[in-house]
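Participant: Predicted model and sequence below, questions to follow.
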Amino acid sequence: MRIYGVVGWKNAGKTGLMERLVTEITSRGFSVSTVKHAHHTFDVDHEGKDSHRHRVAGASEVLLASRNRFALMHELRETEEPSLTELLTKLSPVDLVLIEGYKRDAHSKIEAHRAETGNELIAPDDPTIRAVASDVRLTIDRPVFDLNNTAQIADFILSEVGL
């Protein structure tokens, strides 16, 4: 499975870039899945719903299904957070998996950067970042794309992964 990451500091434009890339790349006929790392507790379930009640009762996994989608919730009660490699094995085969976050993992990435955040670039100290998508001109030792030029960024990523 081909994977490519989108990283950056908070409010750098990662999620918007991911959304646009999924739309652009799928419009070209490729199948895409995404993985998003959350640095905090999150819940896709709601208190009082049957599936939430199953989890609270102690179920290790709850699979919630309808005719439109299914969600498998796996409780990490006494275990460590699974690695990205382990999580990728849970996905069905697709042409490309876009990964938001996991900036310390070894896969190739593009950094999203917005000047207004005032954050330094991650790229200069991270060789896994192969390019930067920014809202300002930058001078660094790798390609820099306009953060809003989704087609050009998609071309770069697809070339990088051989699609």
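Facilitator: Structure received. Numbering: from 1, shown residues only.
Participant: CA only for contacts and neighbour counts going forward, please
Facilitator: Noted.
Participant: List the buried residues of stretch 33-41.
Facilitator: Judged by neighbour count (16 or more other Cα atoms under 10 Å), stretch 33-41 contains these buried residues: 33-35.
Participant: Then stretch 144-161?
Facilitator: Buried-residue list, stretch 144-161, by 16+ other Cα under 10 Å: 144-147, 150, 153-154, 156-158.
Participant: and of these, the nearest to residue 123?
Facilitator: Nearest to residue 123 among the buried residues of stretch 144-161: residue 144, at 10.8 Å, using Cα to Cα.
Participant: I'd say that closest one and residue 130 touch.
Facilitator: No - look at residue 144 against residue 130 with Cα atoms under 8 Å: they stay out of range, at 9.4 Å.
Participant: Comparison target below:
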Amino acid sequence: MKVFGVTGWKNSGKTGLMERLVAEITARGYSVSTVKHAHHAFDIDHPGRDSYRHREAGAREVILASRKRVAHMTELRGDPEPELADLLPRLGPCDLVLVEGYKNARHPKVECFRAEARHKLIAPGDETIRAVAADCAVDTAVPVFVLDDTGAIADFILDETGLAPRG
């Protein structure tokens, strides 16, 4: 399992690039899983639903399964937020894990950058950033891609991870 990240500040285009990369790389025949870091609380079930009621009753873990999907929820109940390295072993086998967020984790990343977001570039101070995907010219020592050039960014990630081209 290879790991490569997409990072950047809020409104930099991370989620859009992730979505396009998953579609592009899976269309090339690779299996892709994703991990998304959220800075806020979230729910994948809703009040009144059975799984919600299980969690509210105190269950530490709940698995919700159907013919279409499986969701595994873990309530931290005061435990610290897990690190990326703790989450990766929970994934099933795949060719590539694309990670959105986790700026401070040590895996290789491409940084998304949009001029209108008005944030500083992360790349100059972070050796885990291997490239920048931007909607404007940026001055950095790593390769720079046009933010919407999904094919070129996918080529770069597959090359960086050592995954051989597949048609």
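Facilitator: Nice, thanks for sending it over. In this text the structure is predicted, and so the values were computed from the model without any measurement.
Participant: quick one on the thing from earlier: mind listing which of the buried residues of stretch 144-161 of structure 1 are in strands?
Facilitator: 144-146 (DSSP state E).
Participant: OK, contacts around the most centrally placed residue in structure 1?
Facilitator: Closest to where the C-alpha atoms of structure 1 average out (Cα atoms, centre = their mean) is residue 100, at 2.2 Å. Residue 100 of structure 1 is in contact with 5-7, 14-15, 18, 34-37, counting by Cα atoms under 8 Å, 6 or more residues apart in numbering.
Participant: again, only this time at 10 Å
Facilitator: Contact analysis of residue 100 of structure 1 by Cα atoms under 10 Å, 6 or more residues apart in numbering lists 4-8, 14-15, 17-18, 34-38, 109-110.
Participant: Check which helices and strands the helix ranked longest in structure 2 sits against.
Facilitator: Longest helix in structure 2, counting residues (DSSP state H): helix 14-27. Judged by 3 or more Cα pairs under 10 Å, 6 or more residues apart in numbering; DSSP states H and E, the packing partners of helix 14-27 of structure 2 are strand 2-7, strand 32-36, strand 96-100, strand 109-113, helix 150-161.
Participant: so how far is residue 90 of structure 1 from the residue nearest to the centre of structure 1?
Facilitator: 17 Å (Cα to Cα, to the nearest Å).
Participant: now swap in residue 2 of structure 1 and tell me
Facilitator: 14 Å.
Participant: Have a look at the two and say which one is more surrounded.
Facilitator: residue 2 (16 against 8; other Cα atoms under 10 Å).
Participant: What is the equivalent residue in structure 2 for that one?
Facilitator: The alignment partner of residue 2 of structure 1 in structure 2, by TM-score structural alignment, is residue 2.
Participant: Contact partners for its match?
Facilitator: Here residue 2 of structure 2 is in contact with 32, 94-98, 107, 158, 160-163 (Cα under 10 Å, 6+ apart).
Participant: and what of residue 127 of structure 2?
Facilitator: By Cα under 10 Å, 6+ apart, the contact list for residue 127 of structure 2 reads 106-109, 142.
Participant: Now restrict the residues you listed to buried residues only.
Facilitator: 107-109.
Participant: Which single one of those is nearest to residue 72 of structure 2?
Facilitator: residue 107 (24.2 Å).
Participant: quick check, nearest of the contacts of residue 127 of structure 2 to residue 77 of structure 2?
Facilitator: residue 106 (26.6 Å).
Participant: Check the secondary structure at residue 106 of structure 1 for me.
Facilitator: coil (DSSP: H, G, I helix; E, B strand; the rest coil).
Participant: what's the neighbour count on the nearest residue to it once chain neighbours are set aside?
Facilitator: Ranked by Cα to Cα, 6 or more residues apart in numbering and with sequence neighbours excluded, the top spatial neighbour of residue 106 of structure 1 is residue 128, at 6.3 Å. Number of residues near residue 128 of structure 1 (other Cα under 10 Å) recorded here: 17.
Participant: List the residues that contact the residue with the largest distance to the centre of structure 2.
Facilitator: In structure 2, residue 57 marks the outermost C-alpha relative to the chain mean, sitting 31.0 Å out by Cα atoms, centre = their mean. Counting by Cα under 10 Å, 6+ apart, residue 57 of structure 2 makes contact with residue 51.
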